[in-house]
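Undergrad: Whatever this is, show me its structure:
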Amino acid sequence: MDRRELADFLRSRRERITPADVGLPAGPRRRTPGLRREEAARLAFISTEYWTRLEQARAPRPSREVLAGLARALRLSDAERDHLHHLAGAPPGPSRGPSREVRQSLADLLDRLPMAAAFVLSAAYEVIAWNALAAALMEDFSALPRRDRNLVRRTFLGPHPEGRRLYGLSDADEFARHAAQQLRAAAARYPDDPEVAALVAELLAGSEEFAELWASHDVSDEPRLCKTLHHPLVGPVTVDCDVLDVADRDQRVVIYTAVPGSSSEEALRLLSVVGTQRMDVPG
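TA: Just a heads-up that it's a prediction; the model follows:
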């Protein structure tokens, strides 16, 4: 553990973050750049005394839990997080499970696409970020418990009699096959992740179709680049589907857009105004 380098690194990262970055008021008497020690400590869920000792190179080696809190509080990049671990004498190990942390730049990107329904999928097909139009077109994910945001689970074990036809997808069978293949590949990348193992076990026990697809051992398939979703308010919406890989997080950004001037573009425009409110039932 390099206490002096760790101390200098923590101080430099703390001083670059403004209170506004983390939703704190600046206040009229702020004399130091960036966050105060007590503010950073509160964000990291450690005591101000311990943070002070870290910056004074007097603290014992922080645990991995503390390192995770420091990285979160200081909004470290992946490279900075690895550097923090090395300075603390605890080199980062391989990722145990799929990352669910979405970079702020990606979250901002979703909101900058007002006429595209965009969302982020983890390696296990969990929807972990979305914009307003994706919620209006597909589902209000914020109203769902986390387990119900997994598209593989909803595809094969959906709550409705025709739950397999996820969001009225016209290519439901193709999507199911592709999702099963992607999940098999993810299970191989994260063999020690209990959530992925539990998801696979649940699907094998609850869906004969998934069990058959799983038994095929197929792991690669090209998704369809054009889809039609049947929305209860605006009817069929045909969209182009583009998928951007986020390699460092093992995530995918899915973007649905309609052909300019088409009826589907008008449907998306209406949904961008209506949002997630229900117009097809009495108030």
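
Undergrad: rest of the way, CA atoms for contacts and neighbours
TA: OK.

Undergrad: max-length strand in the chain?
TA: The residue-count maximum for a strand in the chain (DSSP state E) belongs to strand 235-246.

Undergrad: Any idea how far that strand is from the middle of the chain?
TA: How far strand 235-246 lies from its chain's middle: 18 Å, per CA atoms, centre = their mean, to the nearest Å.

Undergrad: what helices or strands is the top helix by length along the chain leaning on?
TA: The longest helix of the chain (DSSP state H) is helix 172-189. Helix 172-189 makes packing contacts with helix 151-157, helix 208-215 when contacts are defined by 3 or more CA pairs under 8 Å, 6 or more residues apart in numbering; DSSP states H and E.

Undergrad: For residue 263, which of those is the nearest?
TA: Nearest of the helices and strands packed on helix 172-189 to residue 263, taken as CA to CA: helix 151-157 at 26.8 Å.

Undergrad: this one as well, want them side by side:
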Amino acid sequence: MREMLDAQLPNPAYLSDVAWNIVAHNKPQIDWFPWIPYEANLMRWAFLYPEAREQLVNWETDWARPFLAQIRVSLAKHPDSEGLLSLRDDILNGNEDAARLWADHEALEHPDGHVRRLRLPYHEGAEVPVRIMAMAPLRAQDMRFITLVPTTQP
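TA: Just a heads-up that it's a prediction; the model follows:
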């Protein structure tokens, strides 16, 4: 998986587990997302850290709703996962907007092919549209391999 991550250069790429803990990443991932050393969980960062609302453009509609919908699907597949249950509870207890959105009962398996925008310090605050390329390794299908590919397409 390390070779696959590095093969994605210059695009950021990471590998996460079933509860969105980032377990491996390439150098551009850490350049783009310097929060990884202090919060290695993508979902916790997106919902519990204020800077996420600035860096994830259209936070509620483009990021929060789909993220919560993905958590819902993952919980349906892994209802006894302590990591997922803890993640859901931390997010819903720590973010009023997330608790409100959770009540909509949306479900989404993966974001593969979605285009979303980021406003990152790495890009000096400029909005960068990226296409999310998502896959699961056959030998570890509960893992997520994500590459963010800058795009000009909406």
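
Undergrad: What does residue 7 of the second structure correspond to in the first structure?
TA: Aligned counterpart of residue 7 of the second structure in the first structure: residue 112 (TM-score structural alignment).

Undergrad: Burial check on its match, number of neighbours?
TA: Other residues within reach of residue 112 of the first structure, judged by other CA atoms under 10 Å, total 12.

Undergrad: Point to the residue nearest the middle of the second structure.
TA: Residue closest to the mean C-alpha point of the second structure, counted by CA atoms, centre = their mean, is residue 42 at 4.9 Å.

Undergrad: Could you count how many residues lie near the residue lying closest to that residue once chain neighbours are set aside?
TA: Of all residues not flanking residue 42 of the second structure in the chain, residue 20 sits nearest, at 5.8 Å (CA to CA, 6 or more residues apart in numbering). Number of residues near residue 20 of the second structure (other CA under 10 Å) recorded here: 19.

Undergrad: Would you mind finding the match for residue 20 of the second structure in the first structure?
TA: Checking TM-score structural alignment: residue 20 of the second structure goes with residue 125.

Undergrad: My guess is its match contacts residue 184. True?
TA: No: Residue 125 of the first structure lies out of contact with residue 184 (CA atoms under 8 Å); the separation is 11.2 Å.

Undergrad: so residue 228 of the first structure, which of the three states?
TA: Under DSSP: H, G, I helix; E, B strand; the rest coil, residue 228 of the first structure falls in the strand class.

Undergrad: For it, give me its contacts.
TA: Residue 228 of the first structure sits next to 168-171, 236-239 when contact means CA atoms under 8 Å, 6 or more residues apart in numbering.

Undergrad: just to revisit the earlier point, which of the helices and strands packed on helix 172-189 of the first structure sits most buried?
TA: Of all those, helix 151-157 has the most neighbours on average by mean count of other CA atoms under 10 Å, namely a mean of 22.

Undergrad: Tell me the counterpart residues of that one in the second structure, please.
TA: Going by TM-score structural alignment, helix 151-157 of the first structure sits over residues 42-48 in the second structure.

Undergrad: Need the contacts of residue 228 of the first structure in CSV (columns: distance to residue 266 of the first structure and neighbour count).
TA: Converted to CSV, the contacts of residue 228 of the first structure look like this (distance: CA to CA, whole Å; neighbours: other CA atoms under 10 Å):
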residue, distance to residue 266 of the first structure, neighbour count
168, 19, 19
169, 19, 20
170, 19, 17
171, 22, 16
236, 11, 18
237, 9, 22
238, 11, 23
239, 12, 21
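
Undergrad: Of the residues you listed, just say which sits nearest to residue 264 of the first structure.
TA: residue 237 (4.9 Å).

Undergrad: wait, that closest one sits on residue 230?
TA: Yes: when contacts are counted by CA under 8 Å, residue 237 of the first structure is listed as touching residue 230 (6.2 Å).

Undergrad: still on that earlier bit, distance to residue 259 of the first structure added to the helices and strands packed on helix 172-189 of the first structure, as TSV?
TA: Listed next are these as TSV, based on distance: least, CA to CA, whole Å:
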stretch	distance to residue 259 of the first structure
helix 151-157	25
helix 208-215	33
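
Undergrad: Go through the ones you listed and name the closest to residue 273 of the first structure.
TA: Across these, residue 273 of the first structure has its closest neighbour in helix 151-157 (25.4 Å, CA to CA).

Undergrad: with the second structure superposed, average distance for that closest one?
TA: For helix 151-157 of the first structure, the mean deviation from the second structure after alignment is 1.4 Å (mean CA distance after the TM-score superposition for the first structure).

Undergrad: So which residues make contact with that helix?
TA: Outside of helix 151-157 of the first structure, the residues within contact range by CA under 8 Å, 6+ apart are 125-127, 148, 163-166, 176, 179-180, 199, 203, 206-207, 209-210.

Undergrad: next one: stretch 257-273 of the first structure
TA: Residues from elsewhere that reach stretch 257-273 of the first structure, judged by CA under 8 Å, 6+ apart: 114-117, 132-133, 136-137, 234, 236-241.

Undergrad: Please repeat the previous calculation with a cut-off of 6 Å.
TA: Taking contacts as CA atoms under 6 Å, 6 or more residues apart in numbering, the residues outside stretch 257-273 of the first structure that touch it are 116, 133, 136, 234, 237-240.
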